[in-house]
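# Just the structure for this:
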Amino acid sequence: MSKNKQVQKRYKKLLLTLVKLAVSIGLILFVFSKIDTQSTFRILKSISPTNLILGFLLVLLSKIIASYRLLGYFRVIQIPIQAQTNLQLYFLGMFYNLFLPGGIGGDAYKAYILKKHNPQSSSKKTIAVLVLDRISGLFALFTIGVFVLASLQISILNINSRYSILLLVVALLCYKFIIDKGFAYTKAVFWSTIVYSLFVQGLQVIAIVCILKGLNISTDMHPYILVFLCSSIVSVIPLTIGGIGSRELTFVYGAQWFNLSEEKSLGTSMLFFVLNALVSLIGIYYYFNAIELQKESTEVNSDKRSPAP
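Sure thing, here's the model as predicted:
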């Protein structure tokens, strides 16, 4: 790649980051203009430390399980990486995504490092399984969300359990058809990745329950959980920095839709973000300390974090 093209690519990435940052700031300012800010911060201060610690541990466990889901994808495309090394890369990727949005993204960094130490591997397949890993998580969010929605019995969105199961079966068949036709090499881990994803999202839902209980919300939690699931899907859309702003906006409008406390709803969103950020900070250790790329064959390579081309 010529020097001019590299400079253009760098400026394009910087511009995109600035746009995302502006959108995040704009959405945050808009959200706080719609609520009682002082009341929100009083709510944040009132949470039980025990619930917060438990929520942190649940989010941490969900990320560890998510790394095993990704490990299954790597193994099926013949990338011989050990579970411990994969977990370290996973935490480093989270750190890149949340705290270094202007640089190479977490998924792109993982793809680059794995290709660097496994030159025989397919870059196309590596990128594909990284995308499928996220899609698997979204499918689990959708699955849990449908059942939560069915339990609410809202007149406008009234979906009973029978229709919930039918909807999920149709969605599952469509998902499997896409995998079979476009990504047949991942069929061996189709069901296991779905199970992993359900555990991952289930643990995060329990973390939200811990936050809600810590905010003295012990009844009618289903609407809050549904809003959380929707916000998790919205935050994946790459319009903001790490989902900041879009997640909070979803919580506030969700609170209006379900007639919930906007301040408690926003407080729940902010606290979950803090927990996720704290877990992501684990990756800072691997940012300053080289990861040893240990393969299952016991071959060891050292990741010196060379800049991506």
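# alpha carbons only for contacts and neighbour counts from here, please
OK.
# so what does the helix or strand hosting Phe74 touch, helix or strand wise?
Following DSSP states H and E, one finds Phe74 within helix 49-76. Applying 3 or more C-alpha pairs under 8 Å, 6 or more residues apart in numbering; DSSP states H and E, one finds that helix 49-76 makes contact with helix 83-99, helix 123-152, helix 190-214, helix 262-280.
# Please name whichever of those is nearest to Glu292.
The closest of the helices and strands packed on helix 49-76 to Glu292 is helix 83-99. By C-alpha to C-alpha, the value is 7.1 Å.
# For the comparison step, fold the sequence that follows:
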Amino acid sequence: MGHYLKTFLKLGITAFALYWVFSNIDIQAISERITRSNPYYLLLSLLTYMVSQLFASSRMHTFFSGAGLKLSALYNYKLYLLGVFYNMFLPGGVGGDGYKIFYLNKEFGVEKRKLLTAVFLDKLSGAWSLCTLIILMFLFFIKISIAYYLLGAWFIGTVIYFFLYKYLLQPYFKLFIPVHLKALGLQLTQLVVVSLILKSFGFGGAFVPYLILFLASGFMAVFPFTIGGLGARELIFLYGSEYFVLDQQLAVSVSILFFVISALSSLPGVYFVLKTKV
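The predicted structure is shown next:
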């Protein structure tokens, strides 16, 4: 019953968020903008997104090694694709992360607690990289008055975060630098994806405000409460574009195309869902 309730809630929140977004924008204008986008830039953005998946898979692989799992890079990548497919297209039940924990516990006998810790730390490193890049963009490009206060808060938070790793998460401490570099690599690669989407629309203005909105919406992927972040990401682009005085139609169009690209990149996972073993 809990699985059905979770699925219903996710579908309901996603539907409501999309309804709210589309009732506040010109759907026709967005449709026309997307259909007129440059397919070559979109193809490049799809390929670049696939590169970002390699960063994500490698980061998770490193965390699994800290949990005592010795998986090949290829095996781990297959498992990653299976997980993202579950998250994107099968939103009910345990989800992609839950399935990976269940599967690895069953196949290799690794404690669920260790696997859960690895998955949680993977998400935490993603959240850290998002905060880092958002603050750096505010500091160097937007130059808001509180940017230095944000930088100070980030520095203190990072120091505390580092020592928590050192004293409470000893098996993962030696992985701290590599996993966080991979987390930054993942987010920077996805910023290239968004930039290519903007180029596909022929946009020649300032990219940074759109990139900041994208990073802010990235928390929907770290802690998802809609299907694949759909709806929630568009809400952030919709209202964030008001704050930065941006073209709302363009902002939401970027968000929609990013979702389409991420969905297409997740499709190979269906092969591993249908197989009995990854």
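# Let me see the TM-score of these two.
TM-score for the superposed chains, counting by TM-score structural alignment, normalised by the length of structure 2: 0.95, backed by 278 aligned residues with a C-alpha RMSD of 1.6 Å.
# about what we covered before: make CSV out of the helices and strands packed on helix 49-76 of structure 1 and add mean neighbour count and distance to Met221 of structure 1.
Converted to CSV, the helices and strands packed on helix 49-76 of structure 1 look like this (neighbours: other C-alpha atoms under 10 Å; distance: least, C-alpha to C-alpha, whole Å):
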stretch, mean neighbour count, distance to Met221 of structure 1
helix 83-99, 22, 28
helix 123-152, 18, 10
helix 190-214, 21, 7
helix 262-280, 21, 11
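# just so I know, which of these lies nearest Val31 of structure 1?
Taking C-alpha to C-alpha, helix 262-280 is the member of the helices and strands packed on helix 49-76 of structure 1 nearest to Val31 of structure 1, at 8.7 Å.
# What span of structure 2 is the following helix or strand past the closest one aligned with?
Once helix 262-280 of structure 1 ends, the next helix or strand along the chain (criterion: DSSP H and E) is helix 283-288. Alignment note (TM-score structural alignment): helix 283-288 of structure 1 is matched to residues 269-274 of structure 2.
# Mean per-residue distance, the matching stretch versus structure 1.
By mean C-alpha distance after the TM-score superposition for structure 1, the fitted stretch 269-274 of structure 2 averages 0.9 Å away from its aligned residues in structure 1.
# Name the surrounding residues that touch that stretch.
Lys78, Leu79, Leu81, Leu82, Gly83, Val84, Phe85, Val278 (C-alpha atoms under 8 Å, 6 or more residues apart in numbering).
# From Leu139 of structure 2, how far out is the counterpart of Gly202 of structure 1 in structure 2?
Under the alignment by TM-score structural alignment, Gly202 of structure 1 pairs with Leu188 in structure 2. The gap separating Leu188 of structure 2 from Leu139 of structure 2 is 17 Å, by C-alpha to C-alpha, to the nearest Å.
# Over to Leu130 of structure 2?
14 Å.
# before we move on, what about Phe237 of structure 2?
To Leu139 of structure 2, Phe237 of structure 2 is 21 Å away according to C-alpha to C-alpha.
# do Leu191 of structure 2 as well
Counting by C-alpha to C-alpha, the gap from Leu191 of structure 2 to Leu139 of structure 2 is 17 Å.
# Please apply the same query to Pro178 of structure 2.
For Pro178 of structure 2, the distance to Leu139 of structure 2 - C-alpha to C-alpha - is 25 Å.
# same deal with Asp122 of structure 2?
Where Leu139 of structure 2 is concerned, Asp122 of structure 2 sits at a distance of 26 Å (C-alpha to C-alpha).
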